[in-house]
Structure formats: structure tokens, C-alpha cells
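S.K.: Sequence plus predicted model, see below.
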Amino acid sequence: MDKHAIVQQVIEHLGLELQAAEQAARAAHETATHEENIAENKYDTLGLEAAYLAAGQARRVEEIGLRLRVWRQLQVRPYRDDQGIRLTSLVLLADEGDQQRWLFLGPEGAAIKVQVEQCTVLVLSPDAPLGQRLLGRHIGDEVELTVAGRAQRHEIIEAY
């Protein structure tokens, strides 16, 4: 499976998310600076509220832009057994019911699913609970994760 295709889809997704955030930030800024929103008395807070919203939207644009830059600069590396699973590893897990799923460990900020070669791949960060448990592990290892008070065991079937 092509890991570069996964990275490209994440970049496209973040690009669309950035466009939407920029549009929302522009609209919030226009609302905050519109002449009708100038306070007429100390109880008239519409303009102030709009300014807070505009500031929050601007921070969101900045955060998404940063994540996008990180993903664009990502160096995709092959899995090496001597290092185990690490950032940019593509991993096939099987649970106790032999249900299999693909995971890609990427940088922070893109917990999404992508389609590559008719497979669904969950992109997660090494900071996610499952991502933390996978780091440094090898093919054949088992990882355990407690979800909603129930322990789930997964075996690492493949890694790239």
C-alpha cells in the first residue's frame, strides 16, 4: 500500500479544512468590524462577542495551517524491524475476532479515515492511546487498549 497516497489525502483534507476555516474567519471578522455592531452602550456586547469569535477563528486558521505545513514536510520512512513501529508506519492490526484494520501513524492533527487501494486506513497520531501503545512494537506483538471499560487486544499482523 502506498503511504505517500495516504499522506497526500491527509494534505488534501487539511487543505479543505483550512479553506473552510479561512472563510469562517473572514465572515467573523466582517461581523466584528461591521458598523452596525458598534456598541451603543455598555450592555451592547454584540461587537465584542463577534471580535472574540473572530479571534478564535483566526487561531483555528493558524493551527490548521501549522498542521498542514507539518504534513507537507513529512518524511515517509519504511518500517524497519530494528526500530519497530514509529511515525509514518503503516500497520495492519487484527483483533480477537480476527477483524483487521489498517492504521497509519502520522503527526498530530489528522485523526481521519482515508481510502487507499480499496482499504480504509485510520490515520492517528502517536499521542493517541493506540498510537502510544504501537510505538516501538514489532510484527507479531500484541497491544492492549481499554475502551469504555473493556480491554481490547490487537495483534500486529503487518507493518510497512
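M.R.: Arrived safely. Numbering: from 1, shown residues only.
S.K.: only C-alpha atoms for contact and neighbour calcs from this point on.
M.R.: Fine.
S.K.: What segments of this structure are helices?
M.R.: For the chain, the helices defined by DSSP state H cover 3-33, 46-72, 129-134.
S.K.: let's bring in a second model and compare:
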Amino acid sequence: MFDKTLLLQQLHEHLQDDLQLAERALQASHEAATHEQSKAENKYDTRGLEAAYLANGQQQRCLEIRQALQQLHNLQLRPVDQQGRVQLTSLVALQDAQEQCQWLWLLPMAAGTRLQQNALRVQVISPQAPLGQALLGLQEGDEVSLQREGTPRYWQVVAVC
């Protein structure tokens, strides 16, 4: 099965890599915004303004990653409760009607991140996401459904760790 401590380390490394990329992009966009070639040649020349907007977006991305790293540092992994209900930090296996299984990790940060341990893949989801909200409090054997583009999708909870 999964070792949550190793997954946390992997997630930390992933976020650190993302931060390094974002910081390099921030530096490049800042240099572009302040470069003399970005100076407007006429009132319709918006290169400098566009570069400044990009730099601002990169700065925001760096801030978000730093906040996620801080949340990760403060995160307390919760043991499975006595009833085996899905809660924050739970790893959940869902099986669809075609018996395909997917693992999800309910965390307050880094939603959308995909991790792998041995041959098993896990995707981080947020408790604010519709599926994350629907999973909270469920137990092994419960069913969950969501409407997606007008079509209902169904899964069964097959494991909670």
C-alpha cells in the first residue's frame, strides 16, 4: 500500500521543484518588464505592460507555492478513525463502473499534483473540490456520485487509508 510519510516527502520535493521553476520564470519576466526594449515606443505598444502583468502573475505563483510548502510543513497526518471514514489526509481508492481504480489523497494544498509510489499512482485533491466534498465522511463500500457536464458519474469507495 502507500506510505504517507514517503508521499509527503515526494510532494515536498515536487513543490520545491515547482518553486524553483516559478522563481526562474519570475526573474525572467521581471527582467523583460524592466528591460529597455520593453519601453513603450508609442501609446499602442504594450510590451512592457504585458511583461509587468506576467511578472506579477509569476510573483503570485511563487507566493502560492511557498504557502503550500508552509501548509505541508505544518500538516499532521491523521490516522484512519475507528469507523474508517474519509477525512483530511485520507488516501481513498475509488472504483468506477468499469472496475477501474484510482487513488486520491485529500489534502488542503497542491490539488492536482500526481504522485507515484511503487506501481501505484495517487492524485492530490482538495476538500473544497466537488469530489473532495462528496468524499468527506464516507466509508469503504459507500458510493459517491457527481454530475459532470450533465452526466452523472458514480464510484464506490473501496479503501480508506
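M.R.: That came in fine, so what should we check first? These numbers come from a predicted model, not from an experiment.
S.K.: For the two chains, what TM-score is obtained?
M.R.: The TM-score (TM-score structural alignment, normalised by the length of the first structure) is 0.89; 160 aligned residues with a Cα RMSD of 1.8 Å.
S.K.: before we move on, the earlier item: make CSV out of the helices of the first structure and add mean neighbour count and distance to Cys119 of the first structure.
M.R.: Listed next are these as CSV, based on neighbours: other Cα atoms under 10 Å; distance: least, Cα to Cα, whole Å:
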stretch, mean neighbour count, distance to Cys119 of the first structure
helix 3-33, 17, 11
helix 46-72, 17, 21
helix 129-134, 17, 19
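S.K.: could I get these as CSV with distance to Thr120 of the first structure?
M.R.: Below are the helices of the first structure laid out as CSV (distance: least, Cα to Cα, whole Å):
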stretch, distance to Thr120 of the first structure
helix 3-33, 10
helix 46-72, 19
helix 129-134, 17
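S.K.: Glu142 of the first structure is nearest to which of the ones you listed?
M.R.: helix 129-134 (9.0 Å; Cα to Cα).
S.K.: looking at the second structure, which residue ends up farthest from its center?
M.R.: The outermost residue of the second structure relative to its centre, with distances by Cα atoms, centre = their mean, is Asn42 at 41.9 Å.
S.K.: any idea how far it lies from Val92 of the second structure?
M.R.: As judged by Cα to Cα, to the nearest Å, Asn42 of the second structure and Val92 of the second structure stand 57 Å apart.
S.K.: cool, and Leu15 of the second structure?
M.R.: Taken as Cα to Cα, the span from Leu15 of the second structure to Val92 of the second structure is 22 Å.
S.K.: What of Gln139 of the second structure?
M.R.: From Gln139 of the second structure to Val92 of the second structure the distance is 9 Å (Cα to Cα).
S.K.: Between these two, which contacts overlap?
M.R.: Val86, Val157, Ala159, Val160 (Cα atoms under 8 Å, 6 or more residues apart in numbering).
S.K.: Which one (most neighbours) among those?
M.R.: Greatest neighbour count in these, by other Cα atoms under 10 Å, goes to Val86: 24 neighbours.
S.K.: List the buried residues in stretch 85-102 of the second structure.
M.R.: By neighbour count on 16 or more other Cα atoms under 10 Å, the buried set for stretch 85-102 of the second structure is Arg85, Val86, Gln87, Leu88, Thr89, Ser90, Leu91, Val92, Ala93, Leu94, Gln95, Gln102.
S.K.: what's it aligned against in the first structure?
M.R.: Mapped onto the first structure using TM-score structural alignment, stretch 85-102 of the second structure spans residues 84-101.
S.K.: Residues in contact with that stretch: which ones?
M.R.: With Cα under 8 Å, 6+ apart as the criterion, stretch 84-101 of the first structure contacts 3, 75-79, 102-107, 120-122, 126, 134-138, 152-160.
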